[in-house]
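[1] have a look at this fold, sequence not included:
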């Protein structure tokens, strides 16, 4: 499980969700509505629960103000991406990482990240997570794994340690869609369809959830949403 703190109910009871069940999240809200506070709370709860060995971040912040403070976190895979032109490259790397992980799974005969980590750690709890995740896999995820040829030894290196989950947080999606709409939309849709079994999750945020920002393709692949005042 990857617990994410979202706030409190009216009664004061904390609301905690599981990112692996979402498995991707869309947050929309105008300036001052609490969107950035929500993102910071999610990041803090992820860091509180998971070490850098368990979870890593990729953060995209075109406004260059919200996420710079996280550059010193040991959880960061790369420094916070602030240049919109570099974002398609980061998303392509994520998609390549999904493919790499699927090849690793095919080689060791497992179907998801929990199954691989259970095999590496010989952990019963991870094995039960793997069975649960396997039951929830989408048709696209199953097809991607089943159609993958088992790679030769020289084609893939099997890690000797557990694979960390990767959470990619993109703030202000609207800015990116104005600069490289086709590249960003295609990459987000592809990652959202296939990345859950590989242990990669997306959190997207925008001030303007209009149809030219949150396109039909993106909306269809992000079933979990949080709406603040827009």
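    The structure has been received and is ready for your questions. No experiment lies behind these values; they were computed from the predicted model shown. Numbers count the residues shown, from 1 in each chain.
[2] please count neighbours and contacts with C-alpha atoms only from this point.
    OK.
[3] tell me, what residue is most central in the chain?
    For the chain, the residue sitting closest to the mean C-alpha position, by CA atoms, centre = their mean, is residue 201 at 1.5 Å.
[4] quick one, what contacts that residue?
    For residue 201, the contacting residues are 19-20, 23-24, 165-168, 192, 195, by CA atoms under 8 Å, 6 or more residues apart in numbering.
[5] if we use 10 Å, what do you get?
    Residues near residue 201 by CA atoms under 10 Å, 6 or more residues apart in numbering: 19-20, 22-25, 57, 165-169, 191-192, 194-195.
[6] where do the strands sit along the chain?
    3-8, 14-18, 25-28, 55-60, 165-170, 200-206, 224-227 (DSSP state E).
[7] the fifth one vs strand 200-206, what angle?
    Yep, that's strand 165-170 we're talking about. Per axes from the mean of the first three to the mean of the last three CA atoms, to 10 degrees, the angle that strand 165-170 makes with strand 200-206 is 20 degrees.
[8] and strand 165-170, what does it pack against?
    Here strand 165-170 touches helix 35-49, strand 55-60, helix 87-108, strand 200-206, going by 3 or more CA pairs under 10 Å, 6 or more residues apart in numbering; DSSP states H and E.
[9] distance to residue 144 added to those, as TSV?
    TSV is the format used below for the helices and strands packed on strand 165-170 (distance: least, CA to CA, whole Å):
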stretch	distance to residue 144
helix 35-49	28
strand 55-60	24
helix 87-108	8
strand 200-206	15
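[10] TSV please, covering the strands of the chain and showing distance to residue 139.
    Shown next, in TSV, are these (distance: least, CA to CA, whole Å):
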stretch	distance to residue 139
strand 3-8	25
strand 14-18	21
strand 25-28	20
strand 55-60	26
strand 165-170	21
strand 200-206	17
strand 224-227	18
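[11] so which of those strands is nearest residue 43?
    strand 3-8 (8.2 Å; CA to CA).
[12] are there helices or strands packed against that closest one, and which ones?
    Using 3+ CA pairs under 10 Å, 6+ apart: strand 3-8 touches strand 14-18, helix 35-49.
[13] okay, one more to line up with it:
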């Protein structure tokens, strides 16, 4: 494309943008109201012009400039009001600065055009979030995503998420001030325990606590490299589950060394495959028993069953700190592989049917091997949480590489949810379980 063609394309684009800002967009109703008010005001000033002229001539001590404005009131109104109205309609604060910054990091299309800031406004659901709306100039969302950290540095913001607007010609950046970055350490307080039924608090996000409701999202897959804080987050979730009256079982093939004695008193611990298979078999039997109970009572889930019958069935939670280690068949004998197959089959049953009956899985892994977690299990672990990770592990947990790209390599306790929410997990004292 020649320079002349680029210039003509840029000029036509500016005309289209001006037309769109004046007569379209999500602020169309407000703009129309202001335009009507402007013309009504002009009519009022016109009707009072003679009165204003007489008033100006009768006031001898009035400033000459003010006297001139009163004498030519309609002209002054039209000029000043028109400038203000046009400025409101077509020029949001900071547009030029934003364009310069985006151009400096190379966020341009093939014609060299830069995304144009159309407006900034507060999110209706959370006033702490500011939404930047850009005309994206044909730059796809994945290009914006690839330049996320550069955009944050250029605009001095922290981006919570990006998405297309009502049309794909617009990009929405949900942001908070860069000064509101997450703390490197946030200690747990008992006041953080949610009072809502089986809502577990994960940590602190950019706009407040981040939670997961096991009543609606029953199973959790947690990933992260060694030292990312994955085990601490797992224990945080299990601690809250215990506080809410759940019965917790933990598979740990390291002999329980990662779980201090207090966990052994509060939870059932499984240390080998045979013991684990026996436990999971009883867990599946309990699932089917509850299924019959709920069916005979005509009730769909554990919460309604407990409320209607007055029976207090506890939620049952099975956790494993390294599920890939548990399901790895490498180097196993035929009998050992069959044992792992049976364990996997029972996990798949709980993952598929456990939600309504109050039976939950919280599985974590640090090994980036998709073959170790079968599709039947993984596809039913709807809550995905990933800490510091490489591209492969991030892809395994979140189905994208966002955790690898957005979580600093030296971060501890920093995680990303499946919906893109970033949070700092709470650190708690295990002695206070």
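    The structure has been received and is ready for your questions. Bear in mind the structure is a predicted one, so any value in this text is a computation, not a measurement.
[14] any idea what the TM-score is?
    After superposition, the two chains reach a TM-score (TM-score structural alignment, normalised by the length of the first structure) of 0.73; 182 aligned residues with a CA RMSD of 1.7 Å.
[15] coming back round to it: got the helices and strands packed on strand 3-8 of the first structure as CSV, with distance to residue 175 of the first structure columns?
    What follows is those, written out as CSV (distance: least, CA to CA, whole Å):
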stretch, distance to residue 175 of the first structure
strand 14-18, 28
helix 35-49, 16
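[16] hey, which of the ones you listed is tucked in deepest?
    Among these, the stretch with the highest mean neighbour count (mean count of other CA atoms under 10 Å) is helix 35-49, at a mean of 17.
[17] which helices and strands sit right next to that one?
    strand 3-8, strand 25-28, strand 55-60, strand 165-170, strand 200-206, strand 224-227.
[18] about what we covered before: and the two most separated of the contacts of residue 201 of the first structure?
    The largest distance within these, taken as CA to CA, falls between 57 and 194 and amounts to 18.1 Å.
[19] so how far is residue 97 of the second structure from the residue nearest to residue 130 of the second structure when sequence neighbours are not counted?
    The shortest distance from residue 130 of the second structure to any non-neighbouring residue, by CA to CA, 6 or more residues apart in numbering, is to residue 122 (4.6 Å). Remark: distance between residue 122 of the second structure and residue 97 of the second structure (CA to CA, to the nearest Å) = 20 Å.
[20] ok, residue 241 of the second structure next?
    To residue 97 of the second structure, residue 241 of the second structure is 49 Å away according to CA to CA.
[21] residue 81 of the second structure too?
    Remark: distance between residue 81 of the second structure and residue 97 of the second structure (CA to CA) = 25 Å.
[22] and the two? Which one has more around it.
    residue 81 (16 against 13; other CA atoms under 10 Å).
[23] Three-state assignment for the more buried one, please.
    Here residue 81 of the second structure takes the helix state, with states given by DSSP: H, G, I helix; E, B strand; the rest coil.
[24] was I right about it contacting residue 42?
    Yes. With contact defined as CA atoms under 10 Å, residue 81 of the second structure reaches residue 42; the gap is 9.0 Å.
[25] mind listing the shared neighbours of those two?
    By CA under 10 Å, 6+ apart, the residues touching both residue 81 of the second structure and residue 42 are residue 75.
[26] rewinding a little: turn the helices and strands packed on helix 35-49 of the first structure into TSV, including distance to residue 109 of the first structure.
    Listed next are these as TSV, based on distance: least, CA to CA, whole Å:
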stretch	distance to residue 109 of the first structure
strand 3-8	28
strand 25-28	29
strand 55-60	23
strand 165-170	19
strand 200-206	19
strand 224-227	30
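[27] out of those, which comes closest to residue 103 of the first structure?
    Closest to residue 103 of the first structure of these, according to CA to CA: strand 200-206, at 14.9 Å.
[28] the closest one vs the second structure, average distance?
    With mean CA distance after the TM-score superposition for the first structure, strand 200-206 of the first structure departs from the second structure by a mean of 0.7 Å once superposed.
[29] okay, that strand sits on what stretch of the second structure?
    Counting by TM-score structural alignment, strand 200-206 of the first structure falls onto residues 359-365 of the second structure.
[30] next: stretch 98-112 of the first structure.
    Taking TM-score structural alignment as the measure, the second structure aligns residues 287-301 with stretch 98-112 of the first structure.
[31] of the helices and strands packed on strand 165-170 of the first structure, which is nearest residue 228 of the first structure?
    helix 35-49 (6.8 Å).
[32] how far does the closest one sit from its chain's centre?
    14 Å (CA atoms, centre = their mean, to the nearest Å).
[33] over to stretch 346-356 of the second structure?
    Between the centre of stretch 346-356 of the second structure and the centre of its chain there are 27 Å (CA atoms, centre = their mean).
[34] mind listing what residue 162 of the second structure touches?
    Per CA under 10 Å, 6+ apart, neighbours of residue 162 of the second structure: 131-132, 141-142, 144-145, 148, 171-175, 420.
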